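Colleague: build me a model:
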Amino acid sequence: METENSSDDTASSDLGVCTDGENTQDPEYWRQQLVDADNNRKRAYTASKWIRARGDIEPVEGGQLRAYNDDGTWSEDGTQALRERLGPILRENWGKRVLNKTEEQLLVDGLRDRDEFGMPSGKVAVENGLLDLQNGELRDIRPDDRVLWKLPTEYNPEADCPRFRQSLREWLPDEGARNKVQEFVGYALDFNNTAYEVMLMLVGPTRTGKSTFLDVIDALFGADNTTSMSIQYLANEKWGIAELEETPLNIRRDLNSSDIRKEGAVKELASGEPMKAERKGQDLYTIYPRTKHMFSANQVPGCDQTDDAFYNRWLMVKFNEQVSEDDRDKYLDAKLTTPEELSGVLNWALEGYQRLQRQGHFTAERGPDETRALWQKNGASIEQFIHEHVETAPDKTTTKEMMYAAYQTFAEEHGVAPEAKGKLTRKITTLEGVDTSQRRFESGRERVYTGVKLTNWD
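Modeller: This next block holds a predicted model:
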């Protein structure tokens, strides 16, 4: 058995391995090189040169090998692919030590940045090639595109989606709202583009088409290319961020109205800023999330945020057109997600992308004040109460007892259980210029809100 010095485990160009023609992919050339190599270090060095010449396995920062697949995408099973590539070429020179040393040599020779993988800017991989989002040109996917995923949909420039377009007109009679969601889906196709720094929130009562719309977009992207995490989980918990890495789209239906406690995370998620990711049993590491986010809710989540930056991160679209249970088409999802219809939906999304690029902004985009008002109006009972019946007034005071009694009445009239008094105080005091204090009245001292009054309340 051959004995090797551990100090020589990493081979280099001084090992005496012939490098003439080392860029060739001819297996016979490399098989002969392996025959000429007289120890495992030299075999590993030669094997790594052959893998480099092939160009279908690449080392990535973090000590990972990625492999190029027949479908044009790169996957994380590079070690298994290395075994499959080397087995036939090594033959009698095969051994686990050679495999391990070859992998070590590849990792030493130079690593690709993780961000080099994903999708070329301004393009999206589809079932039949790589599509230019701006001009609709289609070409074959190449290894150097470093594509990690592709839509399970074929591009056909002549395809249309008449059923989907008709449904969209019924869900969203307003053309501006339809254009806005169309532009966002187009934006989601451009994986590297986070320039607009927004997430989409569809809000409205049940049976208004929100979930069906998201089902169609989910089918367009494919289950393997989407996640389903709530904004509360992503913002409040530490584990969610890692799941976004290299995922183009996060779709979550039917958000509950629980609070977003870390509103700053919302800004980072929308803008692609570096974020710390953590997986159980692993060290913290940094990712640049490029995932686009689409949510639907009957009531939007609660939040204590008052600055414009939070509300600037949201595109809100109202779905108000309810369909009765008797009129509901139970097979609509299936009709809207046929391969032919989805090819048309892809063209619909391209229209939105190209319009967004021409305009430089989303259609009917709201400012932060409008978004804040709409958020409160469509929030949980406290947010709705504040939106409709609380107004800032620098010279006014309102007792906490009076304010909470009014809120209790409001909640009961809307058929929901009132939240605790402390939560009402926390929400009201996020309003600009509002604070709490004690004041003396004829009946004695009472806790009050300063800088605020009840309005539109008998």
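
Colleague: when you work out contacts or count neighbours from here on, use the C-alpha atoms and nothing else.
Modeller: Fine.

Colleague: quick one, what contacts the residue nearest in space to the middle of the chain?
Modeller: Centroid check for the chain by Cα atoms, centre = their mean gives residue 291 as the closest residue, at 2.5 Å. Contacts for residue 291 (Cα atoms under 8 Å, 6 or more residues apart in numbering) come out as 188, 191, 244-250, 269, 272.

Colleague: swap the cut-off to 6 Å and go again
Modeller: By Cα atoms under 6 Å, 6 or more residues apart in numbering, the residues touching residue 291 are 247-249.

Colleague: got those residues as a markdown table, with neighbour count columns?
Modeller: Output for the contacts of residue 291, formatted as a markdown table (neighbours: other Cα atoms under 10 Å):
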| residue | neighbour count |
| --- | --- |
| 247 | 20 |
| 248 | 25 |
| 249 | 25 |
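
Colleague: just the closest of these to residue 119, please.
Modeller: Residue 119 lies nearest to residue 248 out of the contacts of residue 291, by Cα to Cα, at 9.6 Å.

Colleague: doesn't residue 418 make contact with residue 411?
Modeller: Yes - counting by Cα atoms under 6 Å, residue 411 touches residue 418, with 5.4 Å between them.

Colleague: picking that back up, and the residue nearest to the centre of the chain, how far from residue 251?
Modeller: As judged by Cα to Cα, to the nearest Å, residue 291 and residue 251 stand 10 Å apart.

Colleague: what do you get for residue 377?
Modeller: Residue 377 is 23 Å from residue 251, where distance means Cα to Cα.

Colleague: likewise for residue 346?
Modeller: 17 Å.

Colleague: residues of the host helix or strand of residue 412 that come out buried?
Modeller: Of the helices and strands defined by DSSP states H and E, residue 412 is found in helix 400-413. Neighbour counts using 16 or more other Cα atoms under 10 Å place 400, 403-404, 406-408, 410-411 of helix 400-413 among the buried residues.

Colleague: who touches that helix?
Modeller: The contact list for helix 400-413 (Cα under 6 Å, 6+ apart) reads 418, 447-448.

Colleague: residue 302: which of those residues is nearest?
Modeller: Lowest distance from residue 302 to those (Cα to Cα) belongs to residue 418, with 14.1 Å.

Colleague: next, the second sequence, to be compared with the first:
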Amino acid sequence: MSANHLAPAPTLWERVTAGELEAPDGWDTYPAPGCHTEVSNRLLTELFSTGGHPTLQYWRKAWWHYVGTHWEEVDEDEVRKPIWQRLNEVTYVKQTPDGEQHKQWLPSRAKVTDLLEPTRLSVLTPASVEAPTWVGGGKQPAPALIAMRNGLFDHRRRELHPHTPQWFNTWALPFEYDPEAVATRWEQFLGEVFEHDKAGALLLQEWAGYLISGRLDLQKMLLIIGVPGGGKSVIASTLEALMGGSANVANPSMADFGGRFTLDQLRGKPLAIFGDASDTGEHNKVVVERLKNITGEGAVSVDIKGRPMWTGKLPTRFTIISNQVPKFLDASSAVQRRAMAVYLTRSFQGAPDKDLPRKLERELPGIFNWALEGLDRLNRNNGRFTTPDTQQEVLEDLEELGSPLRAFFKETYTLTGNDEDSIDDSDVYDDYTRWCTRNGFGRSQLSKTKFRVEVNAMALEGVKRGQVKATGSRVIRGIRLQQGARAPEFLPKTAA
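Modeller: From the prediction side, this is the model:
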């Protein structure tokens, strides 16, 4: 059994089979094969219920089974198997000219398939419902509960509640809540790697709290950039362990993130860690759109091999690890606006603690308490994350790499947002051409037509294309040339 699972209370069938309960009258006599709804109801009561609550759900074109701490998606064959086994044990009553006769039920593929339809409808959770949610009533608000090994933890009240299949959640943490647990070695490690940027440690703590909470509403992602041996991989592996390991955490490649079936691995996963984001691959635009949509809580369509397409909101938050700032081509800079970042400057390659991952794994309950402190601070600050000292430089690099056009405008002009401040767009394009050559963007320079389209797409406040009515000339409004931004030989000639 996975560390993320607890055996749920046994079903009625399991208890009778184990001899814990005496079989009720008529236990092995079922409705006839043609009575699909009646047979389905019997099966749900005997095979897929515990404590009077269903342990089977059908949600967004997939079957989900309760595993004691949370719900997991299961293949349809795992639903068919116990149905087949139970029906192979039972008989039904058939009326004949000679009176009632007990006939073997004799399951077949067709018979079981006929039963799946009423079963599916009986346990259907509407596709519009977002997990986590209550499916059978409950008092605790959904956002406050974190499923852990020893119960459902209300992080606002610091209370544990018993596990129940009424709480439809797709992931759980594999360790117990212990209010006395500490994380001495973890905090020592953070003191070392964030010695240059104490605010960076606070951001990481708040991010960890945001992850364990399951929240999506702040629409943020975290970039951890830094030198080799600077602690990035330790932070990544600790966040992964905190969130339940591979059962709950996806590790996609940024180079492959634009692929057709890549999003399938994110379904039901609260965290995705990109281990090396320096190469965004040939699908850069698709990667950017997916990062924006998922971080922005938008619905996405997910291709699943051999199955119908799945559409819904993914519960995934992104942590991006890289030695260098990744290049996300995004004229609007939406990815950059949703990014938070920290830069690690100190390398520990010369003196690594090879036993550190094992030490930190033993501290997971304490690291959880450390993350709770970060979550509390985040809530006190109304959802505003602490800004690290090293963040601004990283985000500036991210913007310049992702939208050289925005960087060009910010470096070359004063952005006034005033329509009366304007420059002929041909002069602006000439400035842009020289800027690209000077800054190494010559190969990615936009054509003049594309340039004109992207000026509005980059969404710089108050900066937009326009036209002078009197002359018909095209201009870009809301900008003034900065002092010294253009070499003297390129300045407009003045009359003698």
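
Colleague: what does residue 202 of structure 2 align to in structure 1?
Modeller: Residue correspondence to structure 1 (TM-score structural alignment): residue 202 of structure 2 is matched to residue 179.

Colleague: counterpart of residue 203 of structure 1 in structure 2?
Modeller: The equivalent of residue 203 of structure 1 in structure 2 is residue 225 (alignment by TM-score structural alignment).

Colleague: A strand includes that match, no?
Modeller: Yes - counting by DSSP: H, G, I helix; E, B strand; the rest coil, residue 225 of structure 2 is located in a strand.

Colleague: settle this for me: it is touching residue 346, isn't it.
Modeller: No - Residue 225 of structure 2 lies out of contact with residue 346 (Cα under 6 Å); the separation is 11.6 Å.

Colleague: may I see the buried residues of stretch 93-109 of structure 1?
Modeller: Buried-residue list, stretch 93-109 of structure 1, by 16+ other Cα under 10 Å: 93-94, 98-99, 101-107.

Colleague: what does it rub up against?
Modeller: Residues from elsewhere that reach stretch 93-109 of structure 1 (Cα under 6 Å, 6+ apart): 40, 44, 48, 59.

Colleague: distance check, the alignment partner in structure 1 of residue 303 of structure 2 against residue 292 of structure 1.
Modeller: Superposed on structure 1 with TM-score structural alignment, residue 303 of structure 2 falls opposite residue 278. Between residue 278 of structure 1 and residue 292 of structure 1 the computed distance is 20 Å (Cα to Cα).

Colleague: hmm, back to that, look at residue 225 and residue 346 of structure 2 and report which has more neighbours.
Modeller: Using other Cα atoms under 10 Å as the criterion, residue 225 of structure 2 and residue 346 rank with residue 225 on top: 27 against 17.

Colleague: for the more buried one, give me its contacts.
Modeller: With contact set as Cα under 6 Å, 6+ apart, residue 225 of structure 2 has these partners: 322-323, 343.

Colleague: before we move on, the earlier item: in this structure the match of residue 303 of structure 2 contacts residue 284, no?
Modeller: Yes - applying Cα under 6 Å as the test, residue 278 of structure 1 and residue 284 come out as touching, 4.8 Å apart.

Colleague: which parts of stretch 434-443 of structure 1 are buried?
Modeller: Result for stretch 434-443 of structure 1 [16+ other Cα under 10 Å]: buried residues 434-436.

Colleague: who touches that stretch?
Modeller: Outside stretch 434-443 of structure 1, the residues within contact range by Cα under 6 Å, 6+ apart are 429, 445-451.

Colleague: coming back round to it: need the contacts of stretch 93-109 of structure 1 in JSON lines with distance to residue 115 of structure 1, secondary structure and neighbour count, can you?
Modeller: Output for these, formatted as JSON lines (distance: Cα to Cα, whole Å; DSSP: H, G, I helix; E, B strand; the rest coil; neighbours: other Cα atoms under 10 Å):
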{"residue": "40", "distance to residue 115 of structure 1": "33", "secondary structure": "helix", "neighbour count": "23"}
{"residue": "44", "distance to residue 115 of structure 1": "28", "secondary structure": "helix", "neighbour count": "26"}
{"residue": "48", "distance to residue 115 of structure 1": "23", "secondary structure": "helix", "neighbour count": "25"}
{"residue": "59", "distance to residue 115 of structure 1": "13", "secondary structure": "strand", "neighbour count": "25"}
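
Colleague: name the nearest of these relative to residue 224 of structure 1.
Modeller: Distances from residue 224 of structure 1 to the contacts of stretch 93-109 of structure 1, taken by Cα to Cα, are shortest for residue 59, at 23.3 Å.

Colleague: map the residue nearest to the centre of structure 1 onto structure 2.
Modeller: Residue 291 of structure 1 maps onto residue 316 in structure 2 when the alignment is built from TM-score structural alignment.

Colleague: related to what we said a few turns ago, looking at the contacts of helix 400-413 of structure 1, spot the one nearest residue 169 of structure 1.
Modeller: residue 418 (36.6 Å).

Colleague: could you check which of residue 278 and residue 284 of structure 1 is surrounded by more residues?
Modeller: residue 278 (18 against 13).

Colleague: ok so residue 361 of structure 1 is a strand residue?
Modeller: No - Residue 361 of structure 1 is assigned coil when assessed by three-state DSSP, not a strand.

Colleague: quick one, helices of the stretch 151-300 of structure 2?
Modeller: 184-193, 198-213, 232-242, 284-295 (DSSP state H, counting those that start in this stretch).
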